[in-house]
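K.L.:
I'll drop the sequence and a predicted model, then ask my questions.
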Amino acid sequence: MSSVQKVLLSGSAAELLRRLTEMHGPLMFHQSGGCCDGSSPMCFPDGEFRTGPADVHLGDLMVEGLETPIGFWMSADQYEYWKHTQLTVDVVKGRGSGFSVEAPEGVRFLIRSRLFTDKESEALGLL
């Protein structure tokens, strides 16, 4: 098993997720692909968004202070475009237009990315 993580959290996203977990209980992320806000990571109470065979589980995000990891899922079609990148969930000011639990807080999650190195890609079985 590779030690390379496909998805990470920024410090500000982790802080927000601790607060949101206090309000909503365990959480999960899903990123569908689409355009506009459809390409943003959406955060839901865990299990509220139903995943299936058309989704890829990129990993479980461990947040200091939370007992339950936060699963991150992406639609398989979107993953085909992003599989060579490490994703970092971050948070910025401004509201998105989706149903993500952070919307009432006046912020929105977004993805920052970087390409995996050849060594990381090899460890993940992408080469």
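P.N.:
That came in fine, so what should we check first?
K.L.:
use CA for all of it now, contacts and neighbours both
P.N.:
OK.
K.L.:
now do the strands in the protein.
P.N.:
7-9, 27-31, 42-45, 55-61, 70-75, 85-93, 107-115 (DSSP state E).
K.L.:
tell me the helices and strands packed up against the third one.
P.N.:
Here strand 42-45 touches strand 27-31, going by 3 or more Cα pairs under 8 Å, 6 or more residues apart in numbering; DSSP states H and E.
K.L.:
coming back round to it: want to throw the strands of the chain into TSV with distance to Leu20?
P.N.:
Converted to TSV, the strands of the chain look like this (distance: least, Cα to Cα, whole Å):
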stretch	distance to Leu20
strand 7-9	14
strand 27-31	8
strand 42-45	9
strand 55-61	14
strand 70-75	12
strand 85-93	13
strand 107-115	12
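K.L.:
ok, structure two:
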Amino acid sequence: MRDTYEETPRVELTPEAAVLLRRLREAHGPLMFHQSGGCCDGSAPMCYPAGEFRTGASDVLLAELVVEGVAEPVAFWMSRSQYEVWSHTRLIVDVVAGRGSGFSLEAPEGVRFLIRSRLVGA
């Protein structure tokens, strides 16, 4: 069974990230994020068409992000081991110029998603 952590909003979007998600939704349909902390871009969040990245018992659903103008929420998953490291923070999904992983949908846009963080309760 997968855990969902909802006691405090654990993930939020910058306005720039929301704009990009709307564009990606128009081009690719429903979306999801997964952040593994593994290879490629390290701990960068990867954006995929919803369901294209397989999640399982080793993943935690941190949030279902509501994006104005997008019909369905965008699920934000993180590997359980990564969550243990980041559990004391609120994650902020932002967008910066530059090329990230070729696996994430925003790669051809010349930008990449990036996580900023803030201590919970700070």
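P.N.:
Thanks, I have the structure now. Please read all numbers here as calculations on a predicted model, not as lab measurements.
K.L.:
got a TM-score for the pair?
P.N.:
Overlay of the two chains. TM-score (TM-score structural alignment, normalised by the length of structure 2): 0.92; 117 aligned residues with a Cα RMSD of 1.3 Å.
K.L.:
sorry, back to before: format the strands of structure 1 as CSV; extra columns: mean neighbour count.
P.N.:
Output for the strands of structure 1, formatted as CSV (neighbours: other Cα atoms under 10 Å):
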stretch, mean neighbour count
strand 7-9, 20
strand 27-31, 23
strand 42-45, 22
strand 55-61, 18
strand 70-75, 22
strand 85-93, 18
strand 107-115, 18
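K.L.:
need the counterpart of Arg10 of structure 2 in structure 1.
P.N.:
Arg10 of structure 2 maps onto Lys6 in structure 1, with residues paired by TM-score structural alignment.
K.L.:
swap in Phe113 of structure 2?
P.N.:
Using TM-score structural alignment, Phe113 of structure 2 sits opposite Phe109 in structure 1.
K.L.:
now that match: how far from Glu120 of structure 1?
P.N.:
Distance of Phe109 of structure 1 to Glu120 of structure 1, given as Cα to Cα, to the nearest Å: 25 Å.
K.L.:
I figured Asp60 of structure 1 hits Glu67, correct?
P.N.:
No - the criterion here is Cα atoms under 8 Å, and Asp60 of structure 1 misses it with Glu67 at 12.0 Å.
K.L.:
leaving out the residues flanking it, which one is nearest to the match of Arg10 of structure 2?
P.N.:
Ranked by Cα to Cα, 6 or more residues apart in numbering and with sequence neighbours excluded, the top spatial neighbour of Lys6 of structure 1 is Gln86, at 4.9 Å.
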